[in-house]
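> Dropping a prediction and its sequence here:
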Amino acid sequence: MIDLDNQTSLAVDLEALEKIAASLSDKEVELIITDDETIQELNAEHRGKNNTTDVLSFPMEAPFTEQSIFGMPLGSIIIAESFVKDKAAVFGHSIQDELSLLFIHGMLHLLGFDHENDDGEMRAREKELIEQFDLPKSLIVRTEEY
């Protein structure tokens, strides 16, 4: 289940995101869609990077055993509205498709994947999910450029 806090005017197909979330976990996930200023502040505070970014993920700090026992959420995903709109326009697909792509990226981080330190496992899983949900391949292209 997704607990959505949409702080913007961005239209969200919550049902589409719920399908993605349910394919990865049965835990609740908080999804916040926000503005550049807020995501920049969070990025600076939590990652030491004083710039805007497309998506941030904050896994729940409790051990997975406690999450199982107490039904705690998996964590929070924060997505910047401007990145959703801009990347959708650049890559020529819908805003919802871009939101879904960023949500997949955030969910995988919540589940412990880390593209900065793994040997391509996160990118491989992203590719599988993109194909499973018939989404545009732009995230694959973008991540392979890093």
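Perfect, I can see it now.
> Every contact and neighbour count from this point should use C-alpha atoms.
Will do.
> where does the residue lying closest to residue 99 once chain neighbours are set aside sit relative to residue 125, distance-wise?
Leaving aside its chain neighbours, residue 99 sits nearest to residue 84 (5.9 Å; criterion: C-alpha to C-alpha, 6 or more residues apart in numbering). Remark: distance between residue 84 and residue 125 (C-alpha to C-alpha, to the nearest Å) = 21 Å.
> Below is structure B, check it against A:
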Amino acid sequence: MPAQFFEQEIKARLKDKRKLSAFLDTLVHEHLEVKKIALRYIFCSDEYLLEINKQFLNHNTLTDIITFDLSETDNDLTSEIYVSVERVAENAEKFNKSYNDELHRVIFHGALHLCGFKDKKEDQKAEMRRQEDLCIERYLG
């Protein structure tokens, strides 16, 4: 399976993992010419992700996702994508979205970063959001 999903002491309540993995495989192949894809999503708590943020990025802030590209060649895409389930749930409430929609938005966000999409500048954020919306529409219908 191109994408694997792990839970670090917290439940993500993610359904239909095979379908999602296949969708992510298609999404990556639409944007990158790679032969092998290994996306590892690790669902965790705010506290767990905060420690990763401090240790690897020197940021002392809560975040919903951190994506690490661990690829060793241009022919493969290997990554670890950490998702705070608590942040996703809080953001879903804050933005008046369902938990399921927000969880998928964050999952697609991580994959889109790996495909080269950025979100530091306003125009990049707008394009990232557009791409996330396209993914949600295609996947969740």
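Right, received. Where do you want to start? Note that this is a predicted model, so its numbers are computed, not measured.
> Fetch the TM-score of the aligned pair.
TM-score of the superposed chains, computed with TM-score structural alignment, normalised by the length of the second structure, equals 0.77; 129 aligned residues with a C-alpha RMSD of 2.3 Å.
> before we move on, the earlier item: read off where the helix or strand hosting the residue nearest to residue 99 of the first structure ends up in the second structure.
According to DSSP states H and E, residue 84 of the first structure maps onto helix 81-91. Alignment of helix 81-91 of the first structure against the second structure: residues 85-95, by TM-score structural alignment.
> got a list of contacts for the matching stretch?
Identification of contacts with stretch 85-95 of the second structure by C-alpha atoms under 8 Å, 6 or more residues apart in numbering yields 10-12, 43-46, 62-64, 98-99, 101-103, 106.
> By neighbour count, which of those wins?
residue 43 (26 neighbours; other C-alpha atoms under 10 Å).
> Kindly confirm my reading that that one is in a strand.
Yes - read with DSSP: H, G, I helix; E, B strand; the rest coil, residue 43 of the second structure is one of the residues of a strand.
> Please report how far the counterpart of it in the first structure lies from residue 11 of the first structure.
Using TM-score structural alignment, the partner of residue 43 of the second structure in the first structure is residue 33. Distance of residue 33 of the first structure to residue 11 of the first structure, computed by C-alpha to C-alpha: 10 Å.
> One more: residue 96 of the first structure?
The gap separating residue 96 of the first structure from residue 11 of the first structure is 8 Å, by C-alpha to C-alpha.
> do the same with residue 40 of the first structure
In terms of C-alpha to C-alpha, residue 40 of the first structure sits 22 Å off from residue 11 of the first structure.
> out of the two, which sits in the more crowded spot?
Under the criterion of other C-alpha under 10 Å, the comparison of residue 40 of the first structure against residue 11 puts residue 40 first, with 18 against 10.
> Apart from its chain neighbours, what residue comes closest to the more buried one?
residue 52 (4.3 Å).
> what residue of the second structure takes the place of the one you found?
Checking TM-score structural alignment: residue 52 of the first structure goes with residue 62.
> looking at it, that match is touching residue 49, isn't it?
Yes - at 7.4 Å, residue 62 of the second structure counts as touching residue 49 under the criterion of C-alpha atoms under 8 Å.
> The longest helix anywhere in the first structure - contacts with which helices or strands?
Using DSSP state H, we find that the single longest helix of the first structure is helix 95-110. Using 3 or more C-alpha pairs under 8 Å, 6 or more residues apart in numbering; DSSP states H and E, the elements in contact with helix 95-110 of the first structure are helix 14-24, strand 55-59, strand 75-80, helix 81-91, helix 121-132.
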